[in-house]
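Undergrad: I'll drop the sequence and a predicted model, then ask my questions.
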Amino acid sequence: MGIVTAPTALSQQEWTARRDAHVERVRGWTGPHLERKAAGVKHPIMDFLFSYYSYRPSRMERWHPGPGVVLEGDLARDYLQWSFYRETPDGVSLDREKFLAERVTTIGFTHRLLTATASRAPRLSCFGLHEWAMVYRLPQEQVRHSALPLRLGAEGTDAVVESQRVQCGHYDAFRFFTPEARPRNALTPTLDSRVELEQPGCLHTSMDLFKWAYKLDPATPSELVLDCFELAARVRELDMRASPYDVSAFGHSPVRIETPEGRADYARRQSAFAEEAEPLRAALIGLTSGLLGELPASG
């Protein structure tokens, strides 16, 4: 799915059907999350998608058609309550010029990052050690998921970090490394080096497609946002299965990256997710390209 390049009119029947289908699909994810939240029940795998990522369930449920789509019918006027929509003689559509004017920095950065990432071959040699580096030499009470036991215990976890080559290039993972783990990393990713270092094999890079999709809300078609979210959910599961935590209570067996067999299994799964992420990244690049293409020649 990419940006719509020519105006496309959707009748009220057509777009409300798409809207309703989107809401039903989203609530398959947001419903259980909100139920857990109301009951005070934590889910260390799924909560990440609603806490680390700042896209609220109510925003996820709101359907947007994307640029170049005109919504027909009286109900389309409901969209005028939200930013970046305008009414035209044909119906209601995204105000591309206003969106571009206010979000050009975000659009430009997202385009540069995703384009640079897509230009690189996946690197499949990190083996998920970022999660291990986040608990390296930490007392149990300071561990992020302190309610989850460590599969190998604290000493066993530290031994894995010390026996492997840690090579994480993702800034938003590296910044959570413990102070003792940071010098062990082969790279020193920073906020400013993201465009230079992000690569498509990284699990967090694949998960972050969801972030870049919703940061372009409401220009990103909602079906694409949810495609990215569902990929992130599957990737997150692998992320935690390969972590030092015991997630068997949540029905997941470990991917034992401390063993050669586990590392090979992790790399296979990592490669498959990189392939899944490729068309979603391409769609977002198409979206940003189309938006940036509306800049005047002197811009």
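TA: Received it, and whenever you're ready, just let me know what you need. Residues are numbered from 1 along each chain as shown.

Undergrad: okay, CA-based contacts and neighbour counts for the rest of this
TA: Will do.

Undergrad: can you give me the helices for the stretch 151-299 of the chain?
TA: Assigned by DSSP state H, counting those that start in this stretch, the stretch 151-299 of the chain shows helices spanning 153-163, 171-174, 194-197, 203-207, 209-215, 222-241, 260-292.

Undergrad: got CSV for those, with mean neighbour count and distance to Trp132 too?
TA: Shown next, in CSV, are these (neighbours: other C-alpha atoms under 10 Å; distance: least, C-alpha to C-alpha, whole Å):
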stretch, mean neighbour count, distance to Trp132
helix 153-163, 16, 7
helix 171-174, 18, 11
helix 194-197, 16, 21
helix 203-207, 24, 14
helix 209-215, 23, 23
helix 222-241, 20, 10
helix 260-292, 19, 14
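
Undergrad: okay, pairing it with this:
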Amino acid sequence: MTAALARTVVLDAAEWRSRRAAHERRVDEWLVPHLARRGSGTRHPVQDFLFTYYSHRPAQLRRWHPGAGVLLRDADPAEFGRDYRAEAAGRTLDTEAVLGRRGDSVDWIRTLLTRTAGRPGQFGCFGMHEWAMVYRQTQAEVRHNAWPLRLSPEQTARVVEDNRIRCSHFDAYRFFTAPARPLNLLAPSREAQHDNEQPGCLHANMDLYKWAYKLSPLVPSELVGDAFALAREIRALDMRASPYDLAALGYPPVRVETPEGRAEYAAAQRGFAERAAPLRTRLLAALAATEPSNTTEPDNAAERR
């Protein structure tokens, strides 16, 4: 006998199909332009980043899941994959089986989210991680070499050298150029990620999308979509504050090489941290819904209405 989850929400067919259709419409607004650019061989350093840097494929983002502890009435087994099991009234996620395969990964993510949420945010990095990624490189060597740098290579290097780099995020730090790494106050590593991650970091908040899709199908797809939407906005600030000149794409620079630009960046960074905090809380709450309970009474959403 399997342990019952903390609660079971029952969705009738009309309700879950409506939610699925709404999710697909929302995601299509992001996917259609990306797939068109991909088909034409056009690259966009801001809007395509979440599809090229992260491993979640467009079709996976579009596919809807209700999350753990939800029973879908009259669901066709062919519409859902191996992670779902049949019940008398429909289909539900086989949470125990998913955790059996991926429990270690889920625990790692839960620990990271919990520790990050428990720390104060730091807002003094001023986006120097993007500058460290092009430090002492030529235009041909930089990652987005189809787009010019706003300053000369020497001026760019001076910005890096005149500002204390304090990047706490390993997945940003690992893209630093070799000469830039010793300039960072920290030496982040994957092993120390639980100890270094902090909620003011743009990349830590962008990565809420990664943790959401890695937890799928245990978390609702609407939550994955919310994390994706926030990550898109964060990426825009990340690149506006970078050394690249993307004004032609509609992204005016945040000139972090100036006091005014640094103040603008820090204010925006605080705003994103405030918006990311509820998403982190929702991810942890969704994980709590996978924990067993002593009760087996279903929570029938239709009957509550």
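TA: Structure received. Here the structure is a predicted model, which is why all the values come from computation and not from measurement.

Undergrad: quick check: TM-score for this pair?
TA: The TM-score (TM-score structural alignment, normalised by the length of structure 1) is 0.95; 290 aligned residues with a C-alpha RMSD of 1.4 Å.

Undergrad: so can I have TSV of the helices of the stretch 151-299 of structure 1 showing distance to Gly40 of structure 1?
TA: Formatted as TSV, the helices of the stretch 151-299 of structure 1 follow (distance: least, C-alpha to C-alpha, whole Å):
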stretch	distance to Gly40 of structure 1
helix 153-163	27
helix 171-174	27
helix 194-197	36
helix 203-207	25
helix 209-215	26
helix 222-241	21
helix 260-292	32
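
Undergrad: contact partners for the residue nearest the centre of structure 2?
TA: The centroid of structure 2 falls nearest to Tyr209 when counting by C-alpha atoms, centre = their mean (1.9 Å). Counting by C-alpha atoms under 8 Å, 6 or more residues apart in numbering, Tyr209 of structure 2 touches Val224, Gly225, Ala227, Phe228, Ala231.

Undergrad: so which of those is the closest to Ala288 of structure 2?
TA: Val224 (16.5 Å; C-alpha to C-alpha).

Undergrad: contact partners for that closest one?
TA: When contacts are counted by C-alpha under 8 Å, 6+ apart, Val224 of structure 2 touches Leu61, Tyr209, Ala212, Tyr213, Ser216.

Undergrad: heading C-terminal from the strand or helix carrying Arg25 of structure 1, find the next helix or strand.
TA: Here Arg25 of structure 1, judged by DSSP states H and E, is contained in helix 12-39. Next helix or strand after helix 12-39 of structure 1 toward the C-terminus (DSSP H and E): helix 48-51.

Undergrad: counting contacts, what elements does that next one pack onto?
TA: Counting contacts by 3 or more C-alpha pairs under 8 Å, 6 or more residues apart in numbering; DSSP states H and E, helix 48-51 of structure 1 packs against no other helix or strand.

Undergrad: how much does it stray from structure 2?
TA: Helix 48-51 of structure 1 differs from its equivalent in structure 2 by a mean of 0.6 Å after superposition (mean C-alpha distance after the TM-score superposition for structure 1).

Undergrad: could I get the buried residue list for that helix?
TA: The neighbour-count check on helix 48-51 of structure 1 (16 or more other C-alpha atoms under 10 Å) flags Leu49 as buried.

Undergrad: returning to that earlier point: out of the helices of the stretch 151-299 of structure 1, nearest to Gly28 of structure 1?
TA: Closest to Gly28 of structure 1 of these, according to C-alpha to C-alpha: helix 222-241, at 10.7 Å.

Undergrad: what range in structure 2 does that closest one sit on?
TA: The alignment of helix 222-241 of structure 1 onto structure 2 (TM-score structural alignment) covers residues 221-240.

Undergrad: can you check which of the helices of the stretch 151-299 of structure 1 gets nearest to His33 of structure 1?
TA: For His33 of structure 1, the closest of those is helix 222-241, at 12.5 Å, according to C-alpha to C-alpha.

Undergrad: relative orientation of the closest one and helix 12-39 in degrees?
TA: 30 degrees (axes from the mean of the first three to the mean of the last three C-alpha atoms, to 10 degrees).

Undergrad: helix 222-241 of structure 1 vs structure 2, average distance?
TA: On superposition with structure 2, the mean distance recorded for helix 222-241 of structure 1 (mean C-alpha distance after the TM-score superposition for structure 1) is 0.2 Å.

Undergrad: just stretch 15-34 of structure 1 next, same as before
TA: By mean C-alpha distance after the TM-score superposition for structure 1, the fitted stretch 15-34 of structure 1 averages 0.4 Å away from its aligned residues in structure 2.

Undergrad: ok now the match of helix 222-241 of structure 1, how far from the chain's centre?
TA: Taking the mean of its C-alpha atoms, stretch 221-240 of structure 2 sits 7 Å from the chain's own mean (C-alpha atoms, centre = their mean, to the nearest Å).
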